[in-house]
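Enquirer: What shape does this take:
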Amino acid sequence: MSAQSSAMARQPASEVLVIGAGVAGLATALAAAPRAVRVLDAGAPGGDGASIWAQGGIAAAVGTGDAPAQHAADTLAAGQWRNDPVAVRHLTERAPDVIDWLERLGVRFDRDGDGALLLGREAAHGRMRIVHARGDATGAEVMRALTRAAVRCAHIAVAPQCRAFALARADDGRVVGAWAWNGHAVELWPARAVVLATGGYAALYRHTTNPAGNDGGGIALALAAGAAVADLEFVQFHPTALALPEASGQLPLLTEALRGAGAVLIDGSGQRFMPAEHPLAELAPRDVVARAVAARTLAGHAAFLDARAAVGAAFPEHFPTVFAACMRAGIDPRTQPVPITPAAHYCMGGVRVDADARSSLDGLYAVGEAACTGVHGANRLASNSLLEGLVFGRALGQHLAAALPAAAAGAALPCPRTYAPLDAATRAALADVLWTYAGLVRDEAGLAHAATRIAAWRATREPGASAADLLDLAAALIAAMRARRECVGAHWRRDVRAAA
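Expert: Below you'll find the predicted structure:
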């Protein structure tokens, strides 16, 4: 049903409207007290976003001999020094306090027999600094605590099953709310500040570790309103998703913590291949490991994650989420190597924001994976994703609590979009095109073909329909990949020479 054929309702105005109910959105909402906050959740409360699937943990320099400066150095190196150093310092210096804050909210982090935080190591980290909860269920545990805290806060109201599809603008250009589809009708949600916390766009790919809703919808509506975006070409592919025959869409993730615990990557003959690829072997940056795995699978050879010696019988206790996923697929990781494939995992690009999370449009902010703060550079360091959403979400909430913008001069203009989701057939075809031509390794010929296919789909869309927004985002993604003629971090082109 379209917005044009539905009755439009106006919700009461709020001070802050947060679009997205993952860690970044809820951290913003909680920290914005006592401001009246409304949170639009496109799915069921606390259960449908990408945050709940996060296995790896949260990076923080809380161990003996570690320091935020060392965490920052690892973040910059993984990002190929394309990061914003100020944003990186902000992230790493506030990480220990975020761990304390989460514990005060009731997050139950894993601890050793002496009660100290149990720290793990993941790829490209020089220290043991990854804090986990329930082994490989960190995202779920953090979301449990944040959701419980939000429900108990009188200043927060959550609207489930409510998908924003257009930003509301006043006649002076300011963003003054959002138009959303609640499953029955279109509603205007007015606010003095609008925060996009909608996640990234990795679910646009055929093989992904993300739920279907992580399709870049928030970035697309910001783009449609004229907001600046940045670094869309930097899409990170996780090297170890569970390879399932003929599967597409979301694949089970095999957390990087497994390699941090000593699991190795082997080929069909049982031989390790990462020591020949990088001095850190299985703990090399994700882009290096992912390309090594892809090179073997594209050549028709199998690749496996072998945790038999490193984890073995302790799998159900230490990695319960991965163990359950493998067993559902008929694989016992205690006694069998697990088949793997790279999958689209995380997007470093998004809505361009400044140090206060402000976009290029007055009244519009963005945090978490929907935002491009510059903190990740060309390649995100493992376990900095939950951390980014928490650190920058809290900082934005505190900023809005202290300095909420004045109300716009005018009321919201009429809704600029017709609600009409992208049809399933086009969505599936787009996923195939992006996977084939804009995936882990790209070239100009493939990207040009993708651009032509996407342009043809865009030409058939009804003008003003929200279905066009995802296609516009895909077109912007392809354009960014074509414009960057270099190999750096997660952006790898076979038709240009790699930097030394």
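Enquirer: Could you use CA atoms for every contact and neighbour count after this?
Expert: Fine.
Enquirer: Hmm, residue 383 is touching residue 74, no?
Expert: No. Look at residue 383 against residue 74 with CA atoms under 8 Å: they stay out of range, at 11.8 Å.
Enquirer: Which residue of those two possesses the greater neighbour count?
Expert: Comparing residue 383 with residue 74 by other CA atoms under 10 Å, the one with more neighbours is residue 383, at 25 against 20.
Enquirer: Let me know the secondary structure of that one.
Expert: For residue 383, the secondary structure call by DSSP: H, G, I helix; E, B strand; the rest coil comes out as coil.
Enquirer: List the contacts of it.
Expert: Going by CA atoms under 8 Å, 6 or more residues apart in numbering, residue 383 touches 56, 57, 58, 59, 122, 130.
Enquirer: These: which two are farthest apart?
Expert: 58 and 122 (10.6 Å; CA to CA).
Enquirer: so what's in contact with the two at the same time?
Expert: Joint contacts of residue 58 and residue 122 (CA under 8 Å, 6+ apart) are 130, 383.
Enquirer: rewinding a little: can you redo the contacts of residue 383 as JSON lines with distance to residue 423 and neighbour count?
Expert: Formatted as JSON lines, the contacts of residue 383 follow (distance: CA to CA, whole Å; neighbours: other CA atoms under 10 Å):
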{"residue": "56", "distance to residue 423": "33", "neighbour count": "29"}
{"residue": "57", "distance to residue 423": "35", "neighbour count": "32"}
{"residue": "58", "distance to residue 423": "36", "neighbour count": "27"}
{"residue": "59", "distance to residue 423": "39", "neighbour count": "29"}
{"residue": "122", "distance to residue 423": "39", "neighbour count": "28"}
{"residue": "130", "distance to residue 423": "40", "neighbour count": "25"}
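Enquirer: Name the nearest of those relative to residue 321.
Expert: residue 56 (11.1 Å).
Enquirer: ok, so what distance separates that closest one from residue 422?
Expert: 32 Å (CA to CA, to the nearest Å).
Enquirer: can you check residue 200 too?
Expert: In terms of CA to CA, residue 200 sits 17 Å off from residue 422.
Enquirer: Pick out whichever of those two has more residues nearby.
Expert: Set residue 200 next to residue 422 and count neighbours by other CA under 10 Å: residue 200 wins out with 29 against 17.
Enquirer: I'd say that one and residue 367 touch.
Expert: No. Assessed by CA under 8 Å, residue 200 is found out of contact with residue 367, at 10.6 Å.
Enquirer: now the helices for this protein?
Expert: 23-31, 68-78, 85-104, 138-152, 217-224, 257-260, 286-298, 315-318, 320-328, 385-402, 424-437, 444-460, 467-483 (DSSP state H).
Enquirer: could I get those helices as TSV with distance to residue 500?
Expert: Formatted as TSV, the helices of the chain follow (distance: least, CA to CA, whole Å):
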stretch	distance to residue 500
helix 23-31	36
helix 68-78	14
helix 85-104	22
helix 138-152	36
helix 217-224	33
helix 257-260	27
helix 286-298	14
helix 315-318	39
helix 320-328	37
helix 385-402	28
helix 424-437	25
helix 444-460	21
helix 467-483	20
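Enquirer: Please generate a structure for the following sequence too, so the two can be compared:
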Amino acid sequence: MIDYDFIIVGSGAGGLSAALHASEHGNVAIITKRGTLDSNSNWAQGGIACVTSEEDSIEQHVSDTLIAGAGLCNEAAVRTIVTEGPDRIAELVKWGVDFDQREASDGHLEFDLTREGGHSQRRVLHAADATGRELTEKLLAAVRERPNITIYENHFAIDLITTAKLGFVTEDRVLGLYVLNESTHEVETFRSDRIVLSTGGCGRVYLYTTNPRVATGDGVAMAWRAGASIANMEFIQFHPTCLYHPQKRSFLITEAMRGEGARLIDNKGNEFMHKYDPRGSLAPRDIVARAIDSEIKRTGGPCVYLDISHRPAEFILSHFPNIYKACLEVDIDITKQSIPVVPAAHYQCGGVVTDVNGATRIRGLCAVGEVGCTGLHGANRLASNSLLECLVISHRAVDHMLRKMPIGKEAEQTYTLPPWQSGEAVDNDELVVIYHNWDEIRRLMWDYVSILRTTKRLQRAAARLRNLKREVQEFYWNFRITSELLELRNLVETASLIVECAIRRHESRGLHFTLDYPEKDLVREPADTVVRRY
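Expert: Down below sits the predicted model:
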């Protein structure tokens, strides 16, 4: 049994910042199923939305967030996260994060802020078009300097261990987790009273996504199996502009490009967004994604186009160097040509239900970042609010756990966790079945549960997912576990939660648009779609 004061599952921005804060109070383990930099955070291009300009205000940022959230945001959570953002930005600068700056009119340097869809002001801090990489690399460098933080790469968290699972008649609290060491192929038992899930989202549930390979809904599935509540999983954000090219299927074209004047056009070069929203190409993502989907179906073409070639080449190269390089690799010169784009699954606005401290209904278990549902995003996330949430909630989560579960209590030493039991499981010699099921889940989710939905499509998805869950469960109990099997198990669980939440919402709101209920339900107060295990 491997014992730590804090265990962080995931190595994105939320996990790394939580580890840094926790290391000031005790020893910390970071468990990540691949390499440390394999995360959604590391892929983030746009930036961090935060009020740092005198021309901006907390009230404006709060208002923009509430409008984007389509009536489902928790205003208290929004206000807390937006208000505490500047302190977390100052902390990032202290840790060496190098945001782009410019010379102000009086000669001093200030943040070079950009604007994205749904924002009324320029408030997005960025490091060119690779903000996530700059952020995670600097956080990781700070983590490696802390001797009391241990990083376990290629360790796959299987399941949480709680008092309820062990049969104790007491308040349900987290005690540890089982982890597959992919180097030894053995399952190890980790013990802690304070566990932070920072596992990111579930974009790989869909056939087309901007997310990295690791985004398979692991944290949501683990928390659900442990008894945590899940909410608002029907609100999957489809990023409007993913590069349409067979060699770069998951390459995102940041929304900041539209903030700097890029225009969405059809195959004849005509702008079309003003037909759908007076804000044009800077409308919130749900509106833009549906508009693109509609244009593709109307014209019969495979994509639409994003054009920034009217801006000076020097400007494009300085602001979007990585996008320029990536597009040039597939023979698209964005200083002269438009970029073919399509929507793709990007971000889950729902997740494990938490308060504004990241605390779940299981004592000692917190969820931070995309895996959690604080109420910040409501029915549609405002661009670049995600990294802000990671930083604020990770800090608050550690403080909360220290208050509720002080380090050094004698009670912490009273639980001995049982080792993992493999029983009569044998090695699996039919990996093709796992790969087939993986592909089937992603295709049915894209066909039945994507940008436009119907009740019939959702019911078909639910029926097939029930069968797939039975098949996967049989595999799980009969064969020795592998990372491929664990990801499939989490994928089918998360997909089922998305479909269940979508079936329960009899209206169209934010990112959830159904042809059977095309209007908002204005009779009842909007409410979260909460799913609980009993």
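Enquirer: For the two chains, what TM-score is obtained?
Expert: Once the chains are laid over each other, their TM-score by TM-score structural alignment, normalised by the length of the first structure reads 0.93; 486 aligned residues with a CA RMSD of 1.9 Å.
Enquirer: quick revisit: looking at the helices of the first structure, which one is packed in the most?
Expert: For the helices of the first structure, average neighbour numbers computed from mean count of other CA atoms under 10 Å are highest in helix 23-31, which has a mean of 29.
Enquirer: Packing partners of that helix?
Expert: strand 14-19, strand 37-40, helix 138-152, helix 385-402 (3 or more CA pairs under 8 Å, 6 or more residues apart in numbering; DSSP states H and E).
Enquirer: got the ones you listed as CSV, with distance to residue 117 of the first structure columns?
Expert: Compiled in CSV, those are given as follows (distance: least, CA to CA, whole Å):
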stretch, distance to residue 117 of the first structure
strand 14-19, 32
strand 37-40, 32
helix 138-152, 13
helix 385-402, 16
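Enquirer: Of all these, which one comes closest to residue 439 of the first structure?
Expert: Proximity of these to residue 439 of the first structure was assessed by CA to CA; the nearest stretch is helix 385-402, lying at 20.7 Å.
Enquirer: and the angle from the closest one to helix 23-31?
Expert: Here helix 385-402 of the first structure runs at an angle of 30 degrees relative to helix 23-31 (axes from the mean of the first three to the mean of the last three CA atoms, to 10 degrees).
Enquirer: Map residue 380 of the second structure across to the first structure for me.
Expert: Matched by TM-score structural alignment, residue 380 of the second structure corresponds to residue 379 in the first structure.
Enquirer: Just give me the match in the first structure for residue 18 of the second structure.
Expert: Aligned partner of residue 18 of the second structure by TM-score structural alignment: residue 28.
Enquirer: That match reaches residue 394, doesn't it?
Expert: Yes. Counting by CA under 8 Å, residue 28 of the first structure does reach residue 394; the two are 5.0 Å apart.
Enquirer: that older thread, for the contacts of residue 383 of the first structure, which one is nearest residue 252 of the first structure?
Expert: Closest approach to residue 252 of the first structure among these (CA to CA): residue 56, at 13.0 Å.
Enquirer: In contact with the closest one, which residues?
Expert: Each residue near residue 56 of the first structure by CA under 8 Å, 6+ apart is listed here: 130, 132, 136, 137, 138, 255, 256, 257, 382, 383.
Enquirer: for residue 360 of the first structure, same thing?
Expert: Residue 360 of the first structure neighbours (CA under 8 Å, 6+ apart): 227, 228, 352, 353.
Enquirer: Please tell me how far residue 327 of the first structure sits from residue 211 of the first structure.
Expert: 20 Å.
Enquirer: Repeat that for residue 23 of the first structure.
Expert: Distance from residue 23 of the first structure to residue 211 of the first structure, counting by CA to CA: 15 Å.
Enquirer: ditto for residue 482 of the first structure
Expert: Distance from residue 482 of the first structure to residue 211 of the first structure, by CA to CA: 27 Å.
Enquirer: try residue 98 of the first structure
Expert: For residue 98 of the first structure, the distance to residue 211 of the first structure - CA to CA - is 26 Å.
Enquirer: Likewise for residue 266 of the first structure?
Expert: 28 Å.
Enquirer: returning to what we had before: now render the contacts of residue 383 of the first structure as JSON lines, adding distance to residue 408 of the first structure.
Expert: Listed next are those as JSON lines, based on distance: CA to CA, whole Å:
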{"residue": "56", "distance to residue 408 of the first structure": "42"}
{"residue": "57", "distance to residue 408 of the first structure": "40"}
{"residue": "58", "distance to residue 408 of the first structure": "38"}
{"residue": "59", "distance to residue 408 of the first structure": "39"}
{"residue": "122", "distance to residue 408 of the first structure": "46"}
{"residue": "130", "distance to residue 408 of the first structure": "43"}
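Enquirer: from those, which is closest to residue 462 of the first structure?
Expert: Comparing the contacts of residue 383 of the first structure against residue 462 of the first structure with CA to CA places residue 56 closest, at 41.5 Å.
Enquirer: The closest one -> the second structure?
Expert: In the second structure, residue 56 of the first structure lands on residue 46 (TM-score structural alignment).
Enquirer: so how many other residues sit close to residue 54 of the second structure?
Expert: Based on other CA under 10 Å, the number of other residues close to residue 54 of the second structure is 6.
Enquirer: Return the residues in contact with residue 203 of the first structure.
Expert: 209, 210, 211, 212, 213, 214, 215, 216, 249, 250, 344.
Enquirer: switch the cut-off to 6 Å
Expert: 210, 212, 214, 215 (CA atoms under 6 Å, 6 or more residues apart in numbering).
Enquirer: Tell me the spacing between it and residue 8 of the first structure.
Expert: Noted for residue 203 of the first structure: a distance of 30 Å to residue 8 of the first structure, by CA to CA.
Enquirer: Same check on residue 284 of the first structure?
Expert: 52 Å.
Enquirer: neighbour count winner among those two?
Expert: Neighbour count, other CA under 10 Å: between residue 284 of the first structure and residue 8, residue 284 has more, with 20 against 16.
Enquirer: is it true that that one touches residue 125?
Expert: No. Using CA atoms under 6 Å, residue 284 of the first structure is not in contact with residue 125; the gap is 9.1 Å.
Enquirer: any common contacting residues for these two?
Expert: Common contacts of residue 284 of the first structure and residue 125 (CA under 6 Å, 6+ apart): none found.
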